[in-house]
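Visitor: how does the following fold in three dimensions:
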Amino acid sequence: MRILHTIAEVRDFRRSQGQATLGLVPTMGFLHEGHLALVRQARAENESVAVSIYVNPKQFGPTEDLSRYPRDLARDLALLGEEGVDCVFIPDNEEMYPTDFQSGVVVKEITQPLEGARRPTHFEGVTTVVAKLFNIFQPTRAYFGQKDAQQVAVVRQMVRDLNFGLGIVVGPTVREADGLALSSRNKYLTVEQRATATVLHRALRSAEAHWQSGERDSDALRSTMRQLLEAEPLARVDYVSAADPATLGEYAGLIPPGAGALLSMAVFFDRTRLIDNVLLSGDATT
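Guide: Below you'll find the predicted structure:
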């Protein structure tokens, strides 16, 4: 497994692969089973696999947890070595954003609701760094997790709009046995908060069950989720959403016949903010 720190090294690596297909898994490190599931999928579908580990400062707001973001590079590299990854790119900030850096990639409407409403600079940071990684690696496919549903939608929009010549592959959300979605931020939870945090999954599944039973009133779906969340004293709701999966526009009233829905939420446990979602298809399956 090659450990690379500069863009020039990555480009040399890519040239050395010739016409081999390359799967890229962008990460911010502190890897968990969700990341590794994407790595395995990339390995199954490509001749070479690359992983980037970079805690991107541009996607953190001034009050967010950049300095607290968990890091364990030695553990990450050991895990990736076990998975047979060909290349790991670990740049520093100066490599990604030199002192004269002036550019950014902006995706408009789809970044405005949900996470974008709470974190207004977040998605420009995401799209800028992802665009750079796509240009640096020239991958055949890039792999993202469904847990970050809006990020997936934004990246897909960018790829369509800017004609990137690669496929975006989305892996399912990987969960603990009790339903909590895997996240690097879960380590911040106290024992009591960790036990309570399963309420996100329970709220989503309750609303999903109503959907499966024929409920199409978006207000009723949001109410189902909110009631369960607000019944947990340690949980503080940031938002609950029932949105169009393509545009992320919030539904009002009845969801149109045949349309799907993205149910999503963000919930605080003290300072730790967790997100989760479930995608509902128009034929009442997920």
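Visitor: for the rest of this, base every contact and every neighbour count on C-alpha atoms.
Guide: Will do.
Visitor: residue boundaries of the helices in this structure?
Guide: For the chain, applying DSSP state H gives helices covering 7-16, 33-45, 73-82, 93-96, 115-118, 122-137, 149-162, 191-196, 199-212, 218-230.
Visitor: can you give me the buried ones in the second one?
Guide: Okay, so that is helix 33-45. 34-39, 41-43 (16 or more other CA atoms under 10 Å).
Visitor: also the fifth one?
Guide: Of the residues in helix 115-118, those buried under the neighbour-count criterion (16+ other CA under 10 Å) are 115-116.
Visitor: to compare against the first, here's the next sequence to fold:
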Amino acid sequence: SSFAPQTHIFHDVAPLRKYRQGLLSSARTVGLVPTMGALHAGHLSLVRAAAAENTDVFVSIYVNPTQFGLSEDLASYPKTWESDLAMLHTLDAELASTGAGRVSAVFAPTTKTMYPTLPPDSSIPGVGSFIEMRPLGQLLEGASRPVFFRGVATVCMKLFNICAPERVYFGQKDIQQTVVIRRLVQDFHLNTGVRIIPTSREPDGLALSSRNVYLGARRRAVGIVLHQALRKAEAQYAAGKRSRGDILWPANDHADQAKLAQDTLTPETRARFEVDYISLADPETMEELEEVDPARGAILSGAVKMLPVEQPGADEELGVGGGQIPVRLIDNIVLNPVS
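Guide: Got it, this is the predicted structure:
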């Protein structure tokens, strides 16, 4: 269509449902991109993918409290509503010129809308209505962040029920989240297709993330250690190695060497970090593998925690939070099956 439909902004369920009903009756299709705002090029790649397959793209913007543990960064999580809308507006104009689908709705609910009966509870006992996935939600990211996948699965169930999308779009960067969403759709017979879009990266390989704004120059430079380590493991698989030890040792070694290198520097120049995990896991269960079955492939993934800057240098670019917010970086590489 030549006219530019406006992007409707919804804060409540009833008007969004009414709008969705109108789209259904005119045989239009909806692709949902669920986000927590603080949009970056990675999110925009999801919107583009959704616009390529659907007449209408819905983007949800909601910082979901139940996926943050009590000690995590909910209070400091970046909120950039005006800039998020501006980015979507610019992208929508680009989509209009290419004849793709359009960003026709932004759903930005309040917490009262998303949690209508009880206030959201992030404690481990968790009073309220939740979706739990065991053991999938307890592994890897779930071991480090025990309430994370309960919160993600619960909020996605709500968003899918509200928006009734034909398809949903997630980034590969949060790979365990994509496994959780696929399992959610499968186990609860949700009527939506799941699309996973490759991770968007900086030129040096760092995965894009809303939390990267916390890093500052010094920690940003060291932050590529995780991606570099995973690439070393990937090379072993490509060279025909199949055992856990053979695939992971170069990754662990690279991280250990980088850690030592930082520890030898002065507090004014170093960016210290801790490796949370480096994993070689089954693509469907996320259980750790001792041996990769080449017919199934595997997921290489990891997480490192960039520690606060100890001693700022003169005129140093420290990032949002002055270099004092610890930043967990996650990344992964899919080891594809080989026949």
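Visitor: tm score of chain vs chain?
Guide: Comparison of the two superposed chains (TM-score structural alignment, normalised by the length of structure 1) gives a TM-score of 0.96, and 283 aligned residues with a CA RMSD of 1.2 Å.
Visitor: that older thread, which of the buried residues of helix 33-45 of structure 1 sits closest to residue 72 of structure 1?
Guide: Nearest to residue 72 of structure 1 among the buried residues of helix 33-45 of structure 1, counting by CA to CA, is residue 35 at 14.1 Å.
Visitor: rewinding a little: could you dump the buried residues of helix 33-45 of structure 1 into TSV and include distance to residue 262 of structure 1?
Guide: Below are these laid out as TSV (distance: CA to CA, whole Å):
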residue	distance to residue 262 of structure 1
34	20
35	22
36	25
37	22
38	21
39	25
41	24
42	25
43	29
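Visitor: export the helices of structure 1 as JSON lines, with columns for distance to residue 275 of structure 1.
Guide: Shown next, in JSON lines, are the helices of structure 1 (distance: least, CA to CA, whole Å):
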{"stretch": "helix 7-16", "distance to residue 275 of structure 1": "32"}
{"stretch": "helix 33-45", "distance to residue 275 of structure 1": "14"}
{"stretch": "helix 73-82", "distance to residue 275 of structure 1": "23"}
{"stretch": "helix 93-96", "distance to residue 275 of structure 1": "27"}
{"stretch": "helix 115-118", "distance to residue 275 of structure 1": "9"}
{"stretch": "helix 122-137", "distance to residue 275 of structure 1": "15"}
{"stretch": "helix 149-162", "distance to residue 275 of structure 1": "10"}
{"stretch": "helix 191-196", "distance to residue 275 of structure 1": "14"}
{"stretch": "helix 199-212", "distance to residue 275 of structure 1": "8"}
{"stretch": "helix 218-230", "distance to residue 275 of structure 1": "13"}
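Visitor: what are the neighbouring residues in contact with residue 285 of structure 2?
Guide: 136, 179 (CA atoms under 8 Å, 6 or more residues apart in numbering).
Visitor: mind running it again at 10 Å?
Guide: Contacts of residue 285 of structure 2 were listed using CA atoms under 10 Å, 6 or more residues apart in numbering, and they are 135-137, 139, 176, 179-180, 183.
Visitor: list just the nearest of those residues to residue 199 of structure 2.
Guide: After measuring the contacts of residue 285 of structure 2 against residue 199 of structure 2 - CA to CA - the closest member comes out as residue 176, at 13.2 Å.
Visitor: map that closest one across to structure 1 for me.
Guide: Under the alignment defined by TM-score structural alignment, residue 176 of structure 2 is paired with residue 150 of structure 1.
Visitor: for that match, the count of nearby residues, please.
Guide: Residue 150 of structure 1 has 24 neighbours, counted by other CA atoms under 10 Å.
Visitor: how close does it sit to residue 73 of structure 1?
Guide: Counting by CA to CA, to the nearest Å, the gap from residue 150 of structure 1 to residue 73 of structure 1 is 27 Å.
Visitor: about what we covered before: the match of residue 176 of structure 2 against residue 113, yeah?
Guide: Yes - with contact defined as CA atoms under 10 Å, residue 150 of structure 1 reaches residue 113; the gap is 9.2 Å.
Visitor: anything in contact with each of those two?
Guide: Listed contacts common to residue 150 of structure 1 and residue 113 are 247-248; contacts here mean CA under 10 Å, 6+ apart.
Visitor: which one in structure 2 is aligned with residue 188 of structure 1?
Guide: Match for residue 188 of structure 1 (TM-score structural alignment): residue 214.
Visitor: touching, that match and residue 327? I think so.
Guide: Yes - with contact defined as CA under 10 Å, residue 214 of structure 2 reaches residue 327; the gap is 7.0 Å.
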